[in-house]
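Colleague: sequence-free structure coming up:
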């Protein structure tokens, strides 16, 4: 699989997950609507690099999310206010098995053997180890953050 040194999250981004390479370095598997590739950075580095490109940083995005959404676990982050890209984690962002999803590409979620079956905008699917109600709650919170930041920007 092709390894990139850099990546900026864009409107085609569906999800990403961290993986250790053969040397033990944390890299990232990125899935876009039409492409799959590895990036020689951790998921948090990719998110931070993408946010820095538009003038702020991951720490600030997380603080904004906490202020707007209150005391919840696993805050989503607004990565690009121009393209309205919000990402949400399946678990703690520091956990290596965390998967970051873009809610814009999630078209349907269903329960499958106590896991979540996700159908994406391009018709592809993925099963993750998470209860449907937990995953859907995180999806709704991410959509809520996107709505709140859109409303604040217009006001």
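Modeller: Yes, it's here. Since the model is a prediction, treat every value here as computed from it, not as a measurement.
Colleague: rest of the way, CA atoms for contacts and neighbours
Modeller: Fine.
Colleague: which residues in the protein form helices?
Modeller: For the chain, the helices defined by DSSP state H cover 43-52, 58-69, 132-154.
Colleague: now for those helices, which one comes closest to residue 11?
Modeller: helix 43-52 (12.0 Å; C-alpha to C-alpha).
Colleague: tilt between the closest one and helix 58-69?
Modeller: With axes from the mean of the first three to the mean of the last three C-alpha atoms, to 10 degrees applied, the angle from helix 43-52 to helix 58-69 works out at 80 degrees.
Colleague: List the contacts of helix 43-52.
Modeller: Under the contact criterion C-alpha atoms under 8 Å, 6 or more residues apart in numbering, helix 43-52 has outside partners 6-9, 16-18, 27-28, 57-58, 79-80, 93, 100.
Colleague: Please compare the first structure with the one that follows:
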């Protein structure tokens, strides 16, 4: 089967991971449950575009999460909180070898002593070997969970009329 190379890709609830690719024809491999997509844009460009579709930007989301949770490096990104799409980087997003994993799809993470990396198993049963420490991935999962809780709380409080005190005159 021939690789289909796309100009762009829409991040969705089906997106499991974005992998950087050192290839002349494409810069990212997007993994979904039943499909691989080869995209000309870099992972961070795809993340930013997805944030823009949600009326924000990567920088805006990054600053908001940093402010709310006190995180400065490898900040998890709430791409679309109302759709429960949260992604986290494995490395600094400006580094070429930065993978983006989508929290809702991660089932387990196990250290891989042979490669000094980790094996991530997704809820679909797919596995991905990533050159990053177990500690880093566990920390990123924890940070993303905090981000989800915080955004869920803020969204519930903000949009639930019963949660705000009534004004009295």
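Modeller: Yep, it's here. Bear in mind the structure is a predicted one, so any value in this text is a computation, not a measurement.
Colleague: quick one: TM-score?
Modeller: The TM-score (TM-score structural alignment, normalised by the length of structure 1) is 0.93; 153 aligned residues with a C-alpha RMSD of 1.4 Å.
Colleague: Top of the contacts of helix 43-52 of structure 1 by number of neighbours, please.
Modeller: Ranked by neighbour count (other C-alpha atoms under 10 Å), those have residue 79 at the top, with 27 neighbours.
Colleague: my guess is it meets residue 88, correct?
Modeller: No - counting by C-alpha atoms under 8 Å, residue 79 of structure 1 does not reach residue 88; the two are 10.2 Å apart.
Colleague: Pull up the gap between the residue nearest in space to the middle of structure 2 and residue 33 of structure 2, please.
Modeller: Structure 2 has residue 87 as the residue nearest its centroid, 1.2 Å off, counting by C-alpha atoms, centre = their mean. Remark: distance between residue 87 of structure 2 and residue 33 of structure 2 (C-alpha to C-alpha, to the nearest Å) = 16 Å.
Colleague: Likewise for residue 148 of structure 2?
Modeller: Look at residue 148 of structure 2 and residue 33 of structure 2: by C-alpha to C-alpha, they are 22 Å apart.
Colleague: neighbour-wise, which of these two wins?
Modeller: Legend: neighbour count by other C-alpha under 10 Å for residue 148 of structure 2 and residue 33, higher for residue 148 (20 against 15).
Colleague: and that one, what is it in contact with?
Modeller: Residues in contact with residue 148 of structure 2 (C-alpha under 8 Å, 6+ apart) are 78, 81, 86.
Colleague: what's around the residue nearest to the residue nearest to the centre of structure 2 when sequence neighbours are not counted, how many residues?
Modeller: Leaving out its chain neighbours, the residue that sits closest to residue 87 of structure 2 by C-alpha to C-alpha, 6 or more residues apart in numbering is residue 102, at 4.3 Å. A count of nearby residues for residue 102 of structure 2, using other C-alpha under 10 Å, gives 27.
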